[in-house]
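1. need a structure here:
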Amino acid sequence: MTDVRKLRKAEIKDLDGIWTIIQQAIQKRKEEGSSQWQDGYPNPSVIANDISNGYGYICLDQEDRILAYVALIFAIEPAYEEIEGNWISDQPYACIHRLAVNQEPYTKGIATWIMHAVEPICVESGYHSIRVDTNFDNVGMLRVFDKLGYQYCGEVFFRGAARKAYEKILSA
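-> As a prediction, this is how the structure comes out:
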């Protein structure tokens, strides 16, 4: 069976649909008892900034419905400059933030699909390392990182809280 999902750069016209998905993720994290994303971040201006900087990507189904959103950033992440632990490489890296999956309808495996789909974009852009972080209690994302071969590197502090940091080296 052919995969009918596609990943494309987000456009400002996608903002409302993306924001709906982000709000679902905020609510899901709240229901799971997490403090992640419960303080007004991310918000529509953060997502609009992602889009205007070319960082925002959306996953679409065959009917062009937005299944998920992710920010893929090819710039130094200030929070990653200091780590309690060690990154596995010193090479330039891509950074993934704000991955959120549509809960209506929820499609199992979308976060894994997106994390896989951004890898060739990184390599084509000359980046052979991806760094990510998440809350200690974000079991879903921790499972995705493990499944896709991300290596735990230590803790970074993002917006005042410790987060688990991971890196994956991509082959050419």
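2. contacts, neighbours, all on C-alpha from now
-> OK.
3. Make sure Val46 is indeed in a helix.
-> Yes - Val46: assigned to a helix according to DSSP: H, G, I helix; E, B strand; the rest coil.
4. Tell me how far it lies from Arg98.
-> To Arg98, Val46 is 10 Å away according to CA to CA, to the nearest Å.
5. Likewise for Asp14?
-> With CA to CA as the criterion, Asp14 and Arg98 are 15 Å apart.
6. more crowded one of those two?
-> When Asp14 and Arg98 are compared for neighbours, Arg98 comes out ahead with 19 against 16, by other CA atoms under 10 Å.
7. pretty sure the more buried one contacts Tyr69?
-> Yes - the pair formed by Arg98 and Tyr69 meets the contact definition of CA atoms under 8 Å, at 7.3 Å.
8. Next, the second sequence, to be compared with the first:
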Amino acid sequence: MIRLATKEDLPAVMEIVSRVKSEMKARGSSQWDERYPTIATFETDLNHGELYVEEEDDQIRGICTISVTGHEEYDDIAFHSLHYLTLKRLAVDPKARKQGVALRLIQFAEAEANEKKCDALTTDTFSNNLAAQVFFQSLNFSFVEKRQNPSESTALIYYEKPLFN
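-> A predicted model of the protein is given here:
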């Protein structure tokens, strides 16, 4: 089941994030580290009503933020759609991998976007996060742009998935 997160979910969310950060580091991705994302990041998502959890048997197995706003640079990205929802901070507990959790979260985000009459779902990932790139491409997200973030050593890759309402 996918539902809006509650304040009581934050400890479980942060446990998943900690495990995912360790896994990303081992794979050579610097996208998530000690600076990002933090509990404050998820508290903000929660306060905006944008943080979702996927759970089974009262265990949170995956998380994502589905936002009406992109990151600050999104206005400068050459997305084809002007009316989109943005998928942020998608994470699946490594213990729950290969069980369709991420796919269900993406499908849920698509349904939310369709309900809001959005034309697309957007997201981004670091260029060294190959697992995320393969995953997004397998779900028909199209490459939009690769851009060097001045505050990071790694470029960001932006994706968009057109939706048909």
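9. count of residues packed around the aligned residue in the first structure for Glu115 of the second structure?
-> Residue pairing (TM-score structural alignment): Glu115 of the second structure is matched to Glu124 of the first structure. Glu124 of the first structure has 10 neighbouring residues, counting by other CA under 10 Å.
10. Please apply the same query to the one 10 residues further on.
-> Thr134 of the first structure is flanked by 21 other residues according to other CA under 10 Å.
11. Let me see the contact set for the aligned partner of it in the second structure.
-> The alignment partner of Thr134 of the first structure in the second structure, by TM-score structural alignment, is Thr125. With contact taken as CA atoms under 8 Å, 6 or more residues apart in numbering, Thr125 of the second structure is in contact with 31, 132-133, 156-158.
12. which of these still touch in the first structure?
-> Compared against the first structure with both residues aligned by TM-score structural alignment, their matches' CA atoms under 8 Å, the contacts of Thr125 of the second structure retain 132-133, 156-158.
13. would JSON lines of the residues you listed with secondary structure, distance to Ile106 of the second structure and neighbour count be doable?
-> Listed next are those as JSON lines, based on DSSP: H, G, I helix; E, B strand; the rest coil; distance: CA to CA, whole Å; neighbours: other CA atoms under 10 Å:
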{"residue": "Ala132", "secondary structure": "helix", "distance to Ile106 of the second structure": "12", "neighbour count": "15"}
{"residue": "Gln133", "secondary structure": "helix", "distance to Ile106 of the second structure": "14", "neighbour count": "19"}
{"residue": "Leu156", "secondary structure": "strand", "distance to Ile106 of the second structure": "20", "neighbour count": "19"}
{"residue": "Ile157", "secondary structure": "strand", "distance to Ile106 of the second structure": "18", "neighbour count": "19"}
{"residue": "Tyr158", "secondary structure": "strand", "distance to Ile106 of the second structure": "16", "neighbour count": "23"}
